[in-house]
Structure formats: C-alpha cells, structure tokens
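Asks: next one to model:
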Amino acid sequence: MTDQASAPRAPSTKRLEPLRHVNADVLNIAYYEAGPADGPAVLLMHGFPYDIHSYVDVAPDLAAQGCRVIVPYLRGYGPTTFRDKATPRSGEQAAVGADMMALMDALSIKRAVFAGYDWGGRAASIGAAIWPERCIGLVCANGYMIQDVANAMVPTRPEREVPLWYQYYFQLERGRAGLAADRRGIARILWSQWSPTWVFDDACFERTAVAHDNPDYVDVVIHSYRHRFGLAEGDPRYAEMQRRLGALPAITVPAVVLDGADDWVTAPRGGSASAAKFTNRRAYRVIPDAGHNLPQEAPEVFTAAVMELIKG
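Replies: Below is the predicted model of the structure:
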C-alpha cells in the first residue's frame, strides 16, 4: 500500500524548546514536552545521526490534537548526560530501549504510543515487544527493528551491503578517529545518501548537528555499531534484556509500519519479511518522495499514523 506524501517543502525553521530535564536511571535526559498533561501520551524517538528536530512538525501537530508529546534526546545526543562517569557508554539496543522505559517511569507515564525510526524505531520496537502493557501502539519505520545479533555476520546481497559502509567503517579505529574528527562531515553525507529527495539547508542541518557535539556521542555511536555485529561486549546491566531480545520477540500491540520509497539505507522490501513478527493488527505503507528521516520528510503521514493508533 502506498500513501500520498505532500510535495517537497522548505525545512522548518522552528525549534523544539524549551527543554526539560529528568533523572531516569543512568541518565539525565533532556526532552521536549508539549500538549495537555492528561492527553494520550506519545513518545517520539529520534535516530542516528539526527536529533529531536526530526519531529519539529510532528510534535506540535500531535499536541494540537490533544496528545501529551515527549521527544527525548537519546543517550550521547544533545544535553542528555550520564549521571555517573563510570557508566559504560553503551549504544546497544537494550540500552536505548531501557532508557525509553526509564523515562516513562520518571515522568509517571503508564501507557503511550511508541513511535520512532532508526535507533528510535528500535527503542520503540523493544518497548512494544518487552513491555506491551505499557504500549498503546507502535509506529515504526523500516519494519521489525530488533537486531538479530547472533546472525549479524551473515552477509546479505552485495547491493544491500553497499549502503552500510559507515557501519563497517566504525568497526575500525580509523572509523572512530574519523567520526571524532568530523562528526558533521559524516552526518551530512549520510543525510544526503539516505534521503536523496529531501532538500535540507545548512540551518536545518546545523540545528541538529550541534546535538552530536555531546562528549559521549562518539563512544555511544561506535559501541552501537560494534555491538550489533557481536564485536563489542554489552553493559552487564542490560544482559538479561539482551538475552530476551536475542529470541527476537514478537510485537503484540497494534502497529503502523512505514517505509520511505526513497530510503537509500533501508530500501522498502514490501513489509512481508517481518510481517510474522507482528501478531496484532498491522498496517504497512510506503511513503513516496520520502527517505530515511520519515517524520521530518513526511510529518503529516507520521502524525496521522500516531493518531490512527490513538483513535483505535
């Protein structure tokens, strides 16, 4: 099924501010909140190498429709910080999933729609799979996002390997040094490659790129990409969750799965490959003229998917 997206637009100049801060397990999380406190809660989770401004249009639209909207900076991004310098700077999937749930607990949110793409889609998928009682429904780009670390070294078709160059680069100390030396340069290349039809300007890019100046960004990113290939040890505090994720649990809540038709890094594959992992009702849509950063490229579609789950 294919949805109609709006024509390309100039990037929004808005900012999601002011920010709030809350201690949530190992982190002090910086987040944007909008909408009525008693409205249905929505957690909007950003990806790599982006930030909360992927939701610069989605968040106010949902708030205007009566939702309580929470948009956190992930670990290693923006003003989010680790509370203890001794905490491992893990970027493993279990960590980002646990962070989202810790934020819900810190804000006394019982249930919410979990929505995201890329790393944020993985956090949302983990929350939906492991804590379905806390999840109203899932909006996720690119299908079932929980990593199969046990089989991560099995190669795919060559044309699918090419877009993953950055993941292989980050396995090397040369890649760590390259990311540390030029975070913006790498991010800009990835934005352009992953969303070839999205027109963004320097101001739009810089509004997000400053979030990558977080002192933990490089460590968290490098660990994320090494751990998913089984080439880095995880933080022991997440070992049990990682064991559960290793079983590739089903997502038992209602879900809307979105693919950008022009997503170069995770090309649409019809949604059938992971359909069996969704055991409740599941809608699948391909969004034309959109790439990897779906909520920023097609905000109306993303907002509508969230509201579809809230309205049931």
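
Asks: can we go C-alpha only for contacts and neighbour counts from here?
Replies: Will do.

Asks: what's the closest non-adjacent residue to residue 123?
Replies: Once flanking residues are discounted, residue 123 sits nearest to residue 97: 4.2 Å by Cα to Cα, 6 or more residues apart in numbering.

Asks: just the element for the one you found, please.
Replies: helix 93-106 (DSSP states H and E).

Asks: repeat for residue 114
Replies: Element membership for residue 114, per DSSP H and E: strand 112-116.

Asks: distance check, the one residue sitting closest to the centre of the chain against residue 51.
Replies: Centrality entry for the chain: nearest residue to the mean C-alpha point is residue 120, 1.6 Å, by Cα atoms, centre = their mean. Using Cα to Cα, to the nearest Å, residue 120 is found at 10 Å from residue 51.

Asks: for the nearest residue to residue 92 once chain neighbours are set aside, what are its contacts?
Replies: Closest residue in space to residue 92, ignoring its immediate chain neighbours: residue 224 at 4.9 Å, by Cα to Cα, 6+ apart. Listed by Cα atoms under 8 Å, 6 or more residues apart in numbering, the contact set of residue 224 reads 90, 91, 92, 93.

Asks: what residues of the helix holding residue 97 count as buried?
Replies: Neighbour-count burial for helix 93-106, with 16 or more other Cα atoms under 10 Å as criterion, is recorded at 93, 94, 95, 96, 97, 98, 99, 100, 101, 102, 103, 104.

Asks: just so I have it, where are all the strands in the stretch 151-300 of the chain?
Replies: With DSSP state E, counting those that start in this stretch as the criterion, the stretch 151-300 of the chain has strands at 255-260, 282-287.

Asks: what's the most buried one of the ones you listed?
Replies: Ranked by mean neighbour count, the strands of the stretch 151-300 of the chain are led by strand 255-260 with a mean of 25 (mean count of other Cα atoms under 10 Å).

Asks: tilt between that strand and strand 112-116?
Replies: 20 degrees (axes from the mean of the first three to the mean of the last three Cα atoms, to 10 degrees).

Asks: I'd assumed residue 248 was in contact with residue 148.
Replies: Yes: judged on Cα atoms under 8 Å, residue 148 makes contact with residue 248 at a distance of 6.9 Å.

Asks: between these two, which one's more packed in?
Replies: residue 248 (18 against 15; other Cα atoms under 10 Å).

Asks: with residue 125 as the reference, measure out to the more buried one.
Replies: On the measure of Cα to Cα, residue 248 and residue 125 end up 11 Å apart.

Asks: repeat for residue 247
Replies: Distance from residue 247 to residue 125, by Cα to Cα: 14 Å.

Asks: to compare against the first, here's another:
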Amino acid sequence: MSNHAPIQYVRTPILNLAYEEHGPITGDPVILLHGFPYSPRAFDEIAPPLAAKGYRVIVPYLRGYGPTRFNSPDTLRSGQQAALAQDLLELMDALSIEQAALCGYDWGGRAACIVAALWPERVRCLVTGDGYNLQNIPRSIRPRAPETEHRLWYQYYFHTPRGVEGLTENRRGVCELLWKLWSPTWANRAERYPLSAPAFDNPDFVDVVIHSYRHRFMYVAGDPALESIEEALTLQPPISVTTISLCGADDGVGPAGEVDDDIEHFTGCYERRMLAGVGHNIPEEAPEATLKALLDLLQR
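Replies: A predicted model of the protein is given here:
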C-alpha cells in the first residue's frame, strides 16, 4: 500500500519543482528533504502521521530527481551545496511559507542546515541526519584517514570521465550498491530500493550528481549567482535554531564517533541521538525515531 500523495508542481526562478503534499494547507509547515541517492519515498512512514496531526507536510524532489525540471536548458546543472539551499528558500517563497520545521539528511540535510545557519528566521526547528552538514570546501583538499578515504571511492569515481560514463550507463546499479554499502544492516533495503530508483531517471540526474561531487573538492566552478552563499559557508556559520541530530550507528558513509565533533557548530538548544542498527538512510530505516524527533521539537 502506497503512502505517497499525488505529485504537485511549483515554479521557482530556476526549477519547475515537483513535490508531494500531505495535510491541511493551513497547518504548520514541515518540509522533509531527501538525499543522494534517495527520493521522497524515504518519508513514506513520516509524512502521513504528521499530516494526521494537522501539519502541512511538503516533500520535494530535489533538483535532478524525479519529475523536477530546470526551467531553462542554459542553467548550469549545479549540485553545489548553495544551490540546494537556494532551491529550498525558493520553494518556501513560492508556497508562501515564511517559516517551516525542516528535516533532512545527506543532500537534503545540507540544504536544511544551510538555511538554518544563514536564514534562521525561516526555520522553526531542525532535524538533521548526521549533524552539521555544511561542507568545508576550502579544507576539502586535505587528505583524511585511510579508513575514511576508502569510503569515498564513489566520489573519486565521479571525478573521472569513466565515472560519468559509469553513472550514466549503470545509474540504478551504482545507486543500489551505495544503498547496500551505506545501510549494511537494513533488512528492508532490497524491498524499498525499487520505489526510489525511478527518481534517478531524471535527465539532469547525472549532471547534477557529478557537479556536486566535483564542486565540493574544487574541481569545477560553481554557479556565479551563488557565490555569495558559498563565501558565507566558508566561515562555517553556526546553527542557532533548536536542533536534534540523528546519527545511524551503522552508517557506511561515515560512522558517527562516540564524541560529537559537531556540537561546536550548534549554538542553540541541541541534542544528538544515536540510532542503533540504522545506516545512512535515516528516515526510511528509522521512521519512528525520525517522527519522534520532529514531534519532540514541534510540540515543545
């Protein structure tokens, strides 16, 4: 049985942005943001219960995913962090949402964290997957510990022409492998993957993904229109809004350490929750814990 709502569209300056909406339009807004390589299906067990409690729940398809399309063929298919944040702000503006609760992980968590850091007045509260998701791009060229480097093989793969070709020809296979590596203990992975995989057939998916993983290592230029945001992010601005960070103990991308290295980036009320038996796809693997975190903040 499917829990997802019909797809709707809103036009922003850059995108014809597809989203799913649950609950009353008059409800307090909650925006749920997926990552790479995922889709709104990550929130199938979270959006309906929130809607049942009277919240207006918006679940967008990020740029390069599903039915979301660029308005112009001339727009750079950027996947840089500033673009994701700008898309979130423009979605809120287009839907006349002055302030929303945000919940995101991976790319979506990055967008949510950036908006919370730079435009805190727009964010009621934040649930972030894996803490402070802002990229420190000036430091990206510094080598990391070997056990960390090997987990980033896919990023280095995408830096090469072979990686572009591989993702183009085998996007479903590549993404399914990442699901397996990143969520090694998730029992429902094989059952859930086919529900998200069609979102990767977007004609801009490869270009956006490749740009994202090259830009964060300074191998390609970003969108000049977003340079002011990127400059602000080099300062690693703190997040002052009330936040709960959810961390999967079995995350195959970057397992969370016992010491919370991100706490220094949060200056407001902040809590970190470790989720045993959970990998990288936090809301889909742990919907009850994700829903509880949101409601704990919303109902304060």
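
Asks: tally of neighbours for the counterpart of residue 111 of the first structure in the second structure?
Replies: Under the alignment (TM-score structural alignment), residue 111 of the first structure maps onto residue 99 of the second structure. Residues lying near residue 99 of the second structure (other Cα under 10 Å) number 18.

Asks: likewise for the one 10 residues further on?
Replies: Residue neighbour count, defined by other Cα under 10 Å, stands at 28 for residue 109 of the second structure.

Asks: contacts only, for the aligned partner of it in the first structure.
Replies: Using TM-score structural alignment as the criterion, residue 109 of the second structure maps onto residue 121 of the first structure. Counting by Cα under 8 Å, 6+ apart, residue 121 of the first structure makes contact with 45, 46, 47, 115, 139, 140, 141, 145.

Asks: again, only this time at 7 Å
Replies: Residue 121 of the first structure sits next to 45, 115, 140, 141, 145 when contact means Cα atoms under 7 Å, 6 or more residues apart in numbering.

Asks: need the buried ones from these selected in PyMOL.
Replies: Buried members of the contacts of residue 121 of the first structure, defined by 16+ other Cα under 10 Å, are picked up in PyMOL with:
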select buried, resi 45+115+140+141+145
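
Asks: just the ones of the contacts of residue 121 of the first structure in helices?
Replies: Among those, no member falls in helices (DSSP state H).

Asks: make JSON lines from the contacts of residue 121 of the first structure and add distance to residue 15 of the first structure to it.
Replies: Formatted as JSON lines, the contacts of residue 121 of the first structure follow (distance: Cα to Cα, whole Å):
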{"residue": "45", "distance to residue 15 of the first structure": "16"}
{"residue": "115", "distance to residue 15 of the first structure": "20"}
{"residue": "140", "distance to residue 15 of the first structure": "23"}
{"residue": "141", "distance to residue 15 of the first structure": "23"}
{"residue": "145", "distance to residue 15 of the first structure": "28"}
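
Asks: so which of the contacts of residue 121 of the first structure are in strands?
Replies: Those of those mapping onto strands are 45, 115, 140, 141, per DSSP state E.

Asks: can you find the partner of residue 176 of the first structure in the second structure?
Replies: Per TM-score structural alignment, residue 176 of the first structure is aligned with residue 164.

Asks: quick one: map residue 50 of the first structure onto the second structure.
Replies: Aligned partner of residue 50 of the first structure by TM-score structural alignment: residue 38.

Asks: likewise for residue 219 of the first structure?
Replies: Using TM-score structural alignment, residue 219 of the first structure lines up with residue 207 in the second structure.

Asks: report the secondary structure state of the residue lying closest to its match once chain neighbours are set aside.
Replies: Leaving aside its sequence neighbours, residue 207 of the second structure sits nearest to residue 77 (Cα to Cα, 6+ apart; 5.9 Å). Following DSSP: H, G, I helix; E, B strand; the rest coil, residue 77 of the second structure is assigned to coil.

Asks: now the corresponding residue of the first structure for residue 77 of the second structure: how far from residue 235 of the first structure?
Replies: Taking TM-score structural alignment for the superposition, residue 77 of the second structure sits opposite residue 89 in the first structure. Using Cα to Cα, one gets 8 Å for the distance from residue 89 of the first structure to residue 235 of the first structure.

Asks: can you give me the buried ones in stretch 189-209 of the first structure?
Replies: For stretch 189-209 of the first structure, by 16+ other Cα under 10 Å, it's 190-198, 200, 204-205, 207-209.

Asks: same deal with stretch 131-138 of the first structure?
Replies: Across stretch 131-138 of the first structure, burial judged by 16+ other Cα under 10 Å covers 132, 134, 135, 136, 137, 138.

Asks: can you check stretch 158-166 of the first structure too?
Replies: residue 163.

Asks: now do stretch 64-80 of the first structure
Replies: For stretch 64-80 of the first structure, using 16+ other Cα under 10 Å, the buried residues are 66-80.

Asks: state the pair within the residues you listed that is farthest apart.
Replies: Across these, the longest distance by Cα to Cα is 30.3 Å; it joins 66 and 76.

Asks: separation between the nearest residue to residue 83 of the second structure once chain neighbours are set aside and residue 106 of the second structure?
Replies: Using Cα to Cα, 6+ apart and skipping residues adjacent in sequence, the residue nearest residue 83 of the second structure is residue 226, 6.9 Å away. Residue 226 of the second structure sits 20 Å away from residue 106 of the second structure, taking Cα to Cα as the criterion.

Asks: more crowded one of these two?
Replies: residue 106 (22 against 15).

Asks: how near is that one to residue 162 of the second structure?
Replies: 24 Å.

Asks: then residue 12 of the second structure?
Replies: Taking Cα to Cα as the criterion, residue 12 of the second structure is separated from residue 162 of the second structure by 34 Å.

Asks: neighbour-wise, which of those two wins?
Replies: Neighbours around residue 12 of the second structure and residue 162, counted as other Cα under 10 Å, are more numerous at residue 12. The numbers are 19 against 11.
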